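Undergrad: What follows is a predicted structure for the sequence shown.
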Amino acid sequence: MTHILAIDQGTTSSRAILFDKDMHPLRTAQQEFTQHFPNSGWVEHDPDEIWDSVVATCRDAVEGRDVTAIGITNQRETTLVWDRVTGAPIHNAIVWQDRRTAERCSELKAQGHEALITERTGLLLDPYFSATKLAWILDNVEGARARAEAGELVFGTVDTFLIWRLTDGASHVTDATNAARTMLYDIKSGQWDKDICGLLNIPMSMLPEVKDCAAKFGVTDLFGDPVPILGVAGDQQAATIGQACFEPSMLKSTYGTGCFALLNTGDTPVTSQNRLLTTIAYQLDGKPTYALEGSIFIAGAAVQWLRDGLGIIDNAAETTSLADAADPAQEVILVPAFTGMGAPYWDADCRGAIFGLTRGSGPKEFARAALEAVGFQTRDLLEAMQSDMGAGGNAVLRVDGGMAASDWAMQFLSDINDAQVDRPTVLETTALGAAWLAGMKAGVYPDQAGFAEAWALEHRFTPKMDANTRAARYAGWKDAVSRTLSQ
């Protein structure tokens, strides 16, 4: 039988999903790994622990079956530097959530560099992206800069690191979607930008070769017979592909650790007037398709905080029953700025806050506030997107990710956005997107049109909240955010 292996390397866990010839998931393996918080606002991962979790889950998912091709999707912007010969990392991976370079970004803004960076990369000058993380490693790890300039070190996002390890150092490559998130890549010319690299004093010899999302990335024999790696996309772009958002104006929103909404803008890179990101949705046959993206740093991570930080739930599923039982007279609002606020605010310095607490507030109200925060933040993104595109209302959201399984959260999402929310039969759209890229390149899965036809609806949520309530609730959210922002 034909099998495609999808590696889904996420922020809190690594997963491997084996798909059959009909793109149905056969077997899934998942393994969490350690989150390191060495300082306030700093987030790191151990690269070797990531690697070990990927190998273990892949072997569990494959379980001796033949694999035709491998697709990889990964947490984006997370930054790694390793030895070109040995493959040994010189520092922990600095995670996309990490804010340690906020001061450096502020300095670069004050020097007037943000306009150039936004024009070339489509991104804002923010510690979210890989560039200043990479510069920090070179500046703070003993001997790193000299070694980099001597050609001894290489840089990569997680996909690049995994491919390097899978191919035993034979391939130092990435795809256009991951390159587009580094803040070092010109998304219009399709080249690493020498001016930005020069600004940050980053040797271009460290950077990987950039390929299409469906391409020959290398061959691995880690699981037995040689298997080609034929598909790569950053996690949010892979979800966009998995949701078959191939036409301009199609919109998907993924609810995992963070929340990320991507709006397909076709051949045209649209410059946002509302501090959204212009990025590459996918690149096939040398042709990029662009998107507007809104990035929310904390979505499912707020539920993790209820579990691990406050200890008021044992598992995420409990939030639904708690939220259902919350006192409707209390309007507790959680602004989950644990690592700053993403789009459209881009405030690296603000921190989380809770408003509306009374003596009667408890776990039920906290759970409801955590779920509602996702809906409120999504509305911020959708309003910004509609403004940039000159359109308004009647949005249709294709949703996926772990939190999309919550009927309560998705109904509130529909209510507060006055939008139709479509949940597909396959919620594993990120892994499906990676699998489709690899399977399509291998010639065993259908083309874009055939794949789009296969998309199937599991449940449609429609708004039930009245307009006055919707307006009042959103006004309360906006007031809470205004009180939370650092300036």
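TA: The structure has been received and is ready for your questions.
Undergrad: all contacts plus neighbour counts: C-alpha atoms, from now on.
TA: Noted.
Undergrad: measure the nearest residue to Thr182 once chain neighbours are set aside to Ala434 for me?
TA: With C-alpha to C-alpha, 6 or more residues apart in numbering as the criterion, Thr182 has its nearest non-adjacent residue at 4.5 Å, and that residue is Ser130. Counting by C-alpha to C-alpha, to the nearest Å, the separation of Ser130 from Ala434 is 22 Å.
Undergrad: Look up how far Ala316 lies from the residue nearest to Thr182.
TA: Distance from Ser130 to Ala316, by C-alpha to C-alpha: 30 Å.
Undergrad: If you count surrounding residues, which of these two has more?
TA: Set side by side, Ser130 and Ala316 show more neighbours around Ser130, with 28 against 16, by other C-alpha atoms under 10 Å.
Undergrad: isn't the more buried one right up against Tyr185?
TA: No - in terms of C-alpha atoms under 8 Å, Ser130 does not count as a neighbour of Tyr185; the distance is 10.7 Å.
Undergrad: Give me the longest helix you can find in the chain.
TA: helix 363-389 (DSSP state H).
Undergrad: what angle do the helix or strand following that helix and helix 363-389 make?
TA: Under the assignment DSSP states H and E, the closest C-terminal helix or strand after helix 363-389 is strand 396-400. Taking axes from the mean of the first three to the mean of the last three C-alpha atoms, to 10 degrees, one finds strand 396-400 and helix 363-389 inclined to each other by 130 degrees.
Undergrad: What is strand 396-400 packed up against?
TA: Helices and strands touching strand 396-400, as assessed by 3 or more C-alpha pairs under 8 Å, 6 or more residues apart in numbering; DSSP states H and E, comprise strand 251-255, strand 420-424.
Undergrad: Pick the most buried one from those strands.
TA: strand 251-255 (a mean of 25; mean count of other C-alpha atoms under 10 Å).
Undergrad: hmm, back to that, and the longest helix of the chain, what does it pack onto?
TA: strand 259-266, strand 287-296, helix 300-304, helix 318-324, strand 333-335, helix 407-417.
Undergrad: take the one below as the second:
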Amino acid sequence: MGLDLAKETGLPLSTYPSCVKLVWMLEHVPKIKETYEAGRLAFGTVDTWLLYNMNGKNRDYFVTDSSNASRTMFVNLHTLQWDDKLLNFFGLDRNKLHLPRIVPSSDPKSYGHMASGPLEGLKIAGCMGDQSAALVGQQGFRPGSAKNTYGTGCFLLYNVGSKPVVSTHGLLGTVAYDFGGNSKPVYALEGSVAVAGSGVKFMMNNMGFITHSHKISELAATVEDNGGCVFVTAFSGLFAPYWIDDAKGTIFGITQHTQRGHIARATLEAVCFQTKAILDAMEKDSGHGLSSLAVDGGMSNSNLCMQTQANIIGIPVDRPAMRETTALGAAIAAGFAVEVWREFSELRAINQKDRKVFNPDISPEESDKMFKKWTRAVEMCKGWLDPDERGDF
């Protein structure tokens, strides 16, 4: 068809967006196919299902917000509407598929009320994707601001302002948030790391190196450096900015002197190196570098990991004392909808107490040397799987 999916949607064609899941289900689940052909199939994102049920299955609240809708690959990133060209590309008939109404992330009228339970009657006033909410919770309202959430995976969101940027360096273009009213939607670039906290759990559950996740930093601190070890944690390939699906997890540089602490440190460094690669891609796409990086999520509790991150990216890492920024961002969206706040400037004092800043304490030359070794390791782990093998893993 000649349709440029990345330009239209901001997303690369991969297993990441929800479009391919729907297509797969239509091909493999007869009941879903039957319902679709009868024109009775409703499609939405997780928030759509939650809101629909919270409202007692009231069809007036079959909705989603643009930050979630933009991740389906059915929405035009420039119009923020369902796009027939995109639906047709995936062989879908708009007349047979019920799609939710796309509304602002912060809206006092679009999301309804709790229909039952102890919160019955409570107004629902905000809805956005988890990473978008974390950006709002970190008050990343200025173009050029960014946050990185270290959870099971790792998700870096970079505010690019009111015009979408389509990445040419392996990132996702998406909606950051849309507070409606007279304001314009705000767009972002996102880079995702598949393995972050799950790498720590691998060290605990599979390798038996530690008994609790938080012990990874203590083990890593038993050695001064990684001892020459580089761990490419490609358990399911590598996500942004590499998008290498034929790689597998690989540890380079093991010698007879390698200790558990070296591998633990290399596990933490793997997340930091991939974050560095994403930031470099964001700088190329946007033309601007970051002056600091706001962080949150479980792995950000590790001082060693955050100091390592600052060293590798060469800029300060800023960690709030209260790190549940996703929940805070959702609360901010709802608060703006009901006018608890009217201006972003009113939020300046929120979650600012006892923040900790990690400044780089190694030279740029040393950091570059470490990253070059990581880049070499990534190149060496490519092509581990033959095409015939991929279905076996």
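TA: It's in. These numbers were taken from a predicted model, which means no experiment stands behind them.
Undergrad: TM between them?
TA: Laid over one another, the chains give 0.90 as their TM-score (TM-score structural alignment, normalised by the length of structure 2), with 374 aligned residues with a C-alpha RMSD of 1.9 Å.
Undergrad: Need the counterpart of the residue nearest to Thr182 of structure 1 in structure 2.
TA: In structure 2, the residue equivalent to Ser130 of structure 1 is Ser18, according to TM-score structural alignment.
Undergrad: separation between that match and Gly44 of structure 2?
TA: Taken as C-alpha to C-alpha, the spacing of Ser18 of structure 2 relative to Gly44 of structure 2 amounts to 9 Å.
Undergrad: ok, Ser14 of structure 1 touching Gln30?
TA: Yes - between Ser14 of structure 1 and Gln30 there is a contact under C-alpha under 8 Å: 5.7 Å.
Undergrad: Now do the shared contacts for the two.
TA: Between them, Ser14 of structure 1 and Gln30 have Thr57 as joint contacts when contacts are counted by C-alpha atoms under 8 Å, 6 or more residues apart in numbering.
Undergrad: more crowded one of these two?
TA: A side-by-side neighbour count of Ser14 of structure 1 and Gln30, using other C-alpha under 10 Å, places Ser14 first with 25 against 19.
Undergrad: which SSE is the more buried one in?
TA: strand 13-19.
Undergrad: Could you pull out the buried residues of the helix or strand just after that strand?
TA: Once the chain leaves strand 13-19 of structure 1, the next helix or strand it forms, by DSSP H and E, is strand 25-32. For strand 25-32 of structure 1, the buried set under the neighbour-count rule, 16 or more other C-alpha atoms under 10 Å, comprises 25, 28-31.
Undergrad: of the residues you listed, closest to Asp466 of structure 1?
TA: The shortest approach to Asp466 of structure 1 among the buried residues of strand 25-32 of structure 1 belongs to Pro25, at 39.4 Å (C-alpha to C-alpha).
Undergrad: I figured that closest one was touching Leu5, is that so?
TA: No - the pair Pro25 of structure 1 and Leu5 fails to qualify as a contact (C-alpha under 8 Å) at a distance of 9.5 Å.
Undergrad: Residues that sit against both of these two, list them.
TA: Common neighbours of Pro25 of structure 1 and Leu5, using C-alpha under 8 Å, 6+ apart, are 17-19.
Undergrad: Pick the one among the residues you listed closest to Asn201 of structure 1.
TA: Proximity to Asn201 of structure 1 was ranked across the shared contacts of Pro25 and Leu5 of structure 1 by C-alpha to C-alpha; first place goes to Ile17, at 39.3 Å.
Undergrad: coming back round to it: report the separation between the residue nearest to Thr182 of structure 1 and Tyr282 of structure 1.
TA: The gap separating Ser130 of structure 1 from Tyr282 of structure 1 is 19 Å, by C-alpha to C-alpha.
Undergrad: Now do the counterpart of Ser105 of structure 2 in structure 1 against Glu318 of structure 1, distance only.
TA: With TM-score structural alignment defining the correspondence, Ser105 of structure 2 maps onto Cys213 in structure 1. Distance, Cys213 of structure 1 to Glu318 of structure 1, by C-alpha to C-alpha: 38 Å.
Undergrad: cool, Asp225 of structure 1 as well?
TA: Computed with C-alpha to C-alpha, the distance linking Asp225 of structure 1 and Glu318 of structure 1 is 44 Å.
Undergrad: ok, back up a step: just tell me which of the helices and strands packed on helix 363-389 of structure 1 ends up closest to Thr167 of structure 1.
TA: Between Thr167 of structure 1 and those, the shortest gap by C-alpha to C-alpha is with strand 287-296, which sits at 26.4 Å.
Undergrad: That closest one vs strand 251-255, what angle?
TA: Using the same axes, to 10 degrees, strand 287-296 of structure 1 lies at 50 degrees relative to strand 251-255.
Undergrad: And strand 287-296 of structure 1, what does it pack against?
TA: In terms of contacts (3+ C-alpha pairs under 8 Å, 6+ apart), strand 287-296 of structure 1 is packed against strand 259-266, strand 277-284, helix 363-389.
Undergrad: Could you export these to JSON lines, including columns for mean neighbour count and distance to Thr240 of structure 1?
TA: What follows is these, written out as JSON lines (neighbours: other C-alpha atoms under 10 Å; distance: least, C-alpha to C-alpha, whole Å):
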{"stretch": "strand 259-266", "mean neighbour count": "25", "distance to Thr240 of structure 1": "7"}
{"stretch": "strand 277-284", "mean neighbour count": "25", "distance to Thr240 of structure 1": "7"}
{"stretch": "helix 363-389", "mean neighbour count": "22", "distance to Thr240 of structure 1": "16"}
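Undergrad: okay if I get those as JSON lines plus distance to Asp447 of structure 1?
TA: Rendered in JSON lines, the data for those read as follows (distance: least, C-alpha to C-alpha, whole Å):
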{"stretch": "strand 259-266", "distance to Asp447 of structure 1": "18"}
{"stretch": "strand 277-284", "distance to Asp447 of structure 1": "11"}
{"stretch": "helix 363-389", "distance to Asp447 of structure 1": "28"}
